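**Q** sharing a model that was predicted from the sequence below.
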Amino acid sequence: MASSTLLLNPTLLHFQIKKRNTNSTTKPRTRTCHVSPRMSLQQQQQPPNSDLLTSITRLLWGKSLPPQLLISTVRTTWNSIWLLMMKQLAPSDPSGSYTRPISKFRANFNSSQFSRQKPGTLHLYVALPCPWAHRTLIVRALKGLEEAIPVSIASPGIDGSWEFRETRYNRGDDLIPGLDSVNGCKNLKEIYRLQRGGYDGRSTVPMLWDVERKEVMCNESYDIIELFNSGFDGVMGNSNLDLSPPSLKGQIEEWNRVIYPKVNNGVYRCGFAQSQEAYDIAVNELFSTLDMLNDHLGPSRYLCGEVLTLSDVCLFTTLVRFDPVYNVIFKCTKKKLLEYPNLHGYMRDIYQIPKVAATCNFGAIMDGYYKILFPLNPGGIRPAMPSGCEYEALSKPHNRESLSSVDKHIQVHVL
């Protein structure tokens, strides 16, 4: 029997094969074989069990594909498990169309009750991947409420829940996932359970927490951004900016009735569809609406003309995730946002408003979808960031200020 000794050199691989023979004095023979450094490294980097797995599969079915019976069994089993997980992750109607659950804690407040509000008595809970939470971060920033309404940023857990832990994202501002700075809880579910009488429903972000009463004040994103926009005017924050002026409320409501079901929730209806029919309906509605929006934004800087409104904020948080996330993992594949010149310029226009870019953490956004939504991406592999979503690309001139007839250099005044 022969034993082998492997000597690895960056440019030369030596195999010394020694014959063992107690009755022989023959010197060991040395064979030299030239192997490229790349091949040597590839051989080293093979998974430790790859040889064993390869041997087992070849023993079972040789070098061909697995037998049809095994493929059919695995496929049927996985499809059943997938449907089970999807029903838990994304409730659907009988047709397989995703039905978003209604927020449990709606606004039951009015602006007058905040006339003597003290900074820090309300606390905002968000997560960076979530477009609904992203709305609240943008309005909070534009209205100058960062110090008045502190924030705790959750990270997605492996089971899809929201957790509070230190993370690896290194940024120059405070909008990074971390610990719960108010209640010291490990996850969002624990905070919801602090609610009087307890609570065991869905624990979602964004969530506005009443620090003094120790209860959930609101977990509906649109209610929260309306409160941030006008609820603290004259008390704290930037009273000069109104993202929902009375003269435009009718238009804003009309746009919301279009954008929410067909775009904001439309991408989720594509990604969470549990039947081909449900997907086809959702994807066609999504892209016909994007076509319409692209046409509308040709001559109009924002949805309601020359004024940035809450509707623009709501549309932006979906658009900014479209190419890096929804186009891929949610199968919104008819077009990339980059192929809509007006929509893409509009998205860059809002991104370049002071303080908005700081709310966009693309690393956290992509991890929150590709690494956590196991039923949609079982391998957990995060694709490369599209070049059009890099900071340099999003910061290129958009020239949309030329659409403002009154002032070609309209600025959103932020504190």
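**A** It's in.

**Q** switch to C-alpha atoms for all contacts and neighbour counts from now on
**A** OK.

**Q** so where do the helices sit in the stretch 1-150 of the chain?
**A** Applying DSSP state H, counting those that start in this stretch to the stretch 1-150 of the chain gives helices spanning 37-44, 50-61, 68-89, 131-142.

**Q** how about the ones you listed, which one is nearest Thr309?
**A** Minimum separation from Thr309 across these (Cα to Cα) falls at helix 131-142, 10.0 Å.

**Q** which parts of that closest one are buried?
**A** Residues Pro131, Trp132, Ala133, His134, Arg135, Thr136, Leu137, Ile138, Val139, Arg140, Ala141, Leu142 are the ones in helix 131-142 that count as buried (16 or more other Cα atoms under 10 Å).

**Q** list the contacts of that helix.
**A** The contact list for helix 131-142, computed with Cα atoms under 8 Å, 6 or more residues apart in numbering, reads 126-128, 146, 149, 205-206, 221, 224-225, 228-229, 238, 241, 313-314, 317-318, 354-356, 359, 413-415.

**Q** against that first model, consider the following:
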Amino acid sequence: MGNLKKEKPLEVDQSGKFNRQKNRFTTPFGNNPGELPIEAGRYRLLWSPVCPWAHRSVIVRRVLGLEEVISLGTASPMRPNIPRVDWEFSLDEGNKDPVLEVQYISEVYLNADPGYEGRPTVPAMVDIKEKKVVNNDYFRLTNYFETVWSPLHKENAPILYPESIREEIDALNDVIFHEVNNGVYKCGFARSQEAYEESYDTLFNQLDELEKRLATSRFLHGDYITDSDVRLYATLVRFDVAYYAAFKANRNRIVDFPNLWGYLRDLYQTPGFGDTTDFNAIKVHYHLSNHIASDDQKSLNILPKGPDMSIINTPHNREELSGKQEKFLIV
């Protein structure tokens, strides 16, 4: 398999802190020279429903109506039992993605760069004809979908990244990424008590701040769902079923925060959010599958029975904060 490292890459520094690897394929989508062209049917988005980074791109793809424009390939929640970190298409017939005809996501990474040595990650946008990864920049991918892909949006698609508040969205996204999205991983993959406790405190301090913010605002930037809400949702919806126990992020569950819990229910009950969320897959992955930066034995391969997430469908009454039934800004 080319130059892919055979051992699990430990993205941990000398102090025991987890430092996520940088994205390798970051060429932007756009209409300028050197950018990836916007073209219906050219790309396939690879994901696994367990991954928060990939999930948010799938949510935006659905909300904006890009499902007929960008196809979707789904990897198994269980990482393959091979001597490297990878994703496998074991859910598909013949254990191969039916469009790209590959068994492992690493194959399209090596097609793009035979010397690639990092972890093959999702989401990954793949050029279907060449079977090569062209972009795995999870931090910016939703923004590309929201902006330069707009000519291919469905009719009356919502505005998730309004120009008037992009600076505020970008600033909050940066905080959410470092302290919440990646914050839970910093707890789970810490290799020293000091690093773990520092990450734990940062995570819950930020959740406390977000709880206050959502006391008077239906969504993070007011009355309508934006890109920031998609990013926060992807972590919150995995919190009680995975991060709380598996990553030792156990000061509180999201259900213990009145505003965050109501906000999460509001988003989950929105088309594109709950219908792309697979709690069983999430639990299987985080409790049974092997992880990056982890050599720990899982708990005797026992899948936790709880929590009961059916309560996520209970009324939230968050519309009272906005005075509106609609959740999206449509111009």
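**A** That came through, no problem. Only a predicted model underlies this, so the values are computations on that prediction, with no experimental measurement involved.

**Q** out of the contacts of helix 131-142 of structure 1, which sit inside strands?
**A** In strands, judged by DSSP state E, the following of the contacts of helix 131-142 of structure 1 are found: Val126, Ala127.

**Q** filter the contacts of helix 131-142 of structure 1 down to just the buried residues.
**A** Among the contacts of helix 131-142 of structure 1, those scoring as buried are 126-128, 146, 149, 205-206, 221, 224-225, 228-229, 238, 241, 313-314, 317-318, 355-356, 359, 414 (criterion: 16+ other Cα under 10 Å).

**Q** show me these that map onto helices.
**A** Ser221, Ile224, Ile225, Phe228, Asn229, Val313, Cys314, Thr317, Thr318 (DSSP state H).

**Q** show me what contacts the fifth one?
**A** By Cα under 8 Å, 6+ apart, the residues touching Asn229 of structure 1 are Val139, Arg140, Lys143, Asp242, Leu243, Ser244.

**Q** OK, contacts around the aligned partner of the last one in structure 2?
**A** When the two structures are superposed using TM-score structural alignment, Ser244 of structure 1 falls opposite Tyr161 in structure 2. Applying Cα under 8 Å, 6+ apart, one finds that Tyr161 of structure 2 lies in contact with Asn143, Glu146, Thr147, Ile169, Thr226, Asp227.

**Q** nearest to Gly323 of structure 2, of those?
**A** Thr226 (17.5 Å).

**Q** just give the nearest non-adjacent residue to that closest one, would you?
**A** Leu160 (4.2 Å; Cα to Cα, 6 or more residues apart in numbering).

**Q** how deep is that neighbour tucked in, by neighbour count?
**A** 26 (other Cα atoms under 10 Å).

**Q** quick check: it vs Leu321 of structure 2, distance?
**A** The spacing between Leu160 of structure 2 and Leu321 of structure 2, counted by Cα to Cα, to the nearest Å, is 19 Å.

**Q** dump the residue contacts of Arg348 of structure 1.
**A** Residues counted as contacts of Arg348 of structure 1 (Cα under 8 Å, 6+ apart) are Leu394, Ser395, Lys396, His398.

**Q** ok, and those residues in structure 2?
**A** Cross-checking the contacts of Arg348 of structure 1 against structure 2 gives Leu394, Ser395, Lys396, His398 as conserved contacts, using both residues aligned by TM-score structural alignment, their matches' Cα atoms under 8 Å.

**Q** any chance of those in TSV, with neighbour count and distance to Gly197 of structure 1 too?
**A** Formatted as TSV, the kept ones among the contacts of Arg348 of structure 1 follow (neighbours: other Cα atoms under 10 Å; distance: Cα to Cα, whole Å):
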residue	neighbour count	distance to Gly197 of structure 1
Leu394	21	47
Ser395	14	48
Lys396	12	52
His398	18	51
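
**Q** thanks a lot, see you next time.
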